[in-house]
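**Student:** A predicted structure for the sequence below; I have some questions about it.
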Amino acid sequence: MEGVRTRPVLVYDGDCGFCTASVALARRWIRPRCDIAARQWADLEDLGVAPERAEYEALWVTPDGRVCGGAQAVAGLLSSARGVWPVAGAVLRLPPVRWAAHGVYRLVARNRHRLPGGTPACALPAGRGPGGRSPSRT
């Protein structure tokens, strides 16, 4: 059957040097069993992803179309790998670790333009976030 995904997809910001370096690191060391696509070249409509959401966080899209973002996207990526990585992914999904991971993800996302590999193009769009709120308040 055409168009049916059998692998999850990680969507990231291909214009961000920090995000691109993070994906390269994941491909090399974690070796997730998923497809990885920059939001700028991904068919977001086919993935069921709002372009606005893909601007402010990494997204994990399961083969059945469920979408999670931020730290939970990282948890999905880790869970798709082999070795010890799925344990780390499972831990990231547990409260209160999930709550702390969300805060850390937001902190990194807000400051990714200041991190190694980051450039001014990495800065999040102003006023973007869930429900139209600023990412700093999500």
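**Tutor:** Sure thing, it's come through.
**Student:** From now on I want contacts and neighbour counts done on CA atoms only, so please keep to that.
**Tutor:** OK.
**Student:** Could you find the closest non-adjacent residue to the residue sitting nearest the centre point of the chain?
**Tutor:** The chain has residue 58 as the residue nearest its centroid, 2.1 Å off, counting by Cα atoms, centre = their mean. Leaving aside its chain neighbours, residue 58 sits nearest to residue 12 (4.7 Å; criterion: Cα to Cα, 6 or more residues apart in numbering).
**Student:** again with residue 36
**Tutor:** Distances taken as Cα to Cα, 6+ apart put residue 10 closest to residue 36, at 4.7 Å, once the chain neighbours are dropped.
**Student:** which ones are touching that neighbour?
**Tutor:** Contacts here follow Cα atoms under 8 Å, 6 or more residues apart in numbering; on that basis residue 10 touches 34-37, 58-61, 73, 77.
**Student:** and here's the other structure:
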Amino acid sequence: MTKPVFLYDGDCAFCTLCADFLERRVRTGAEVKPWQWDDLDALGIEQQAAEDAVQWIEPGFVKAGPDAIAVLLRRAQWYWKPLGWIASLKPVSWVLWPIYR
């Protein structure tokens, strides 16, 4: 893996719509892919984890759900970074998980 990967559920219409938005509007240098089209074993991700939540994967670092989205935003253009940092704060991330579900 040469660059980070952001996995989403390609069978979910909402997830696909959001991933399309990310690819068009949020430049991170990551590959944004449906987990169904990638080699999960090579990425070190179990299928159940990919089914449960989006995944941000880079060597030695994996985040899921809203934590993965926060990393993606922190790695994007300057105007997305504040949202990523806010979403990473513990009280905020605790609230985001139930909303994400």
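**Tutor:** Great, that's in hand. All of these numbers come straight from a predicted model, not from anything done at the bench.
**Student:** Can you calculate the TM-score here?
**Tutor:** Comparing the two superposed chains by TM-score structural alignment, normalised by the length of structure 2, the resulting TM-score equals 0.92, with 101 aligned residues with a Cα RMSD of 1.2 Å.
**Student:** about what we covered before: how about the residue nearest to the centre of structure 1, what's its match in structure 2?
**Tutor:** Aligning on TM-score structural alignment places residue 58 of structure 1 opposite residue 54 in structure 2.
**Student:** you'd agree that match is up against residue 10?
**Tutor:** No: under the contact definition of Cα atoms under 8 Å, residue 54 of structure 2 does not touch residue 10, with a separation of 10.5 Å.
**Student:** and the gap between the residue located most distally from the centre of structure 2 and residue 85 of structure 2?
**Tutor:** In structure 2, the greatest distance from the average C-alpha position (Cα atoms, centre = their mean) is reached by residue 91, at 19.4 Å. Computed as Cα to Cα, to the nearest Å, the residue 91 of structure 2 to residue 85 of structure 2 distance reads 12 Å.
**Student:** try residue 7 of structure 2
**Tutor:** From residue 7 of structure 2 to residue 85 of structure 2 the distance is 20 Å (Cα to Cα).
**Student:** Of those two, give the one with the bigger neighbour count.
**Tutor:** Taking other Cα atoms under 10 Å, residue 7 of structure 2 and residue 85 do not tie; residue 7 has more neighbours (28 against 14).
**Student:** Give the aligned equivalent of that one in structure 1.
**Tutor:** Counting by TM-score structural alignment, residue 7 of structure 2 corresponds to residue 11 in structure 1.
**Student:** where along structure 2 do the helices fall?
**Tutor:** Using DSSP state H, the helices of structure 2 run over residues 13-25, 40-43, 47-52, 65-74, 81-88, 90-100.
**Student:** Could you dump those into TSV with distance to residue 2 of structure 2 added?
**Tutor:** Supplementary listing: the helices of structure 2 in TSV, determined by distance: least, Cα to Cα, whole Å:
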stretch	distance to residue 2 of structure 2
helix 13-25	18
helix 40-43	11
helix 47-52	20
helix 65-74	16
helix 81-88	22
helix 90-100	28
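**Student:** Can you say which of those is packed in most?
**Tutor:** Among the helices of structure 2, the stretch with the highest mean neighbour count (mean count of other Cα atoms under 10 Å) is helix 65-74, at a mean of 23.
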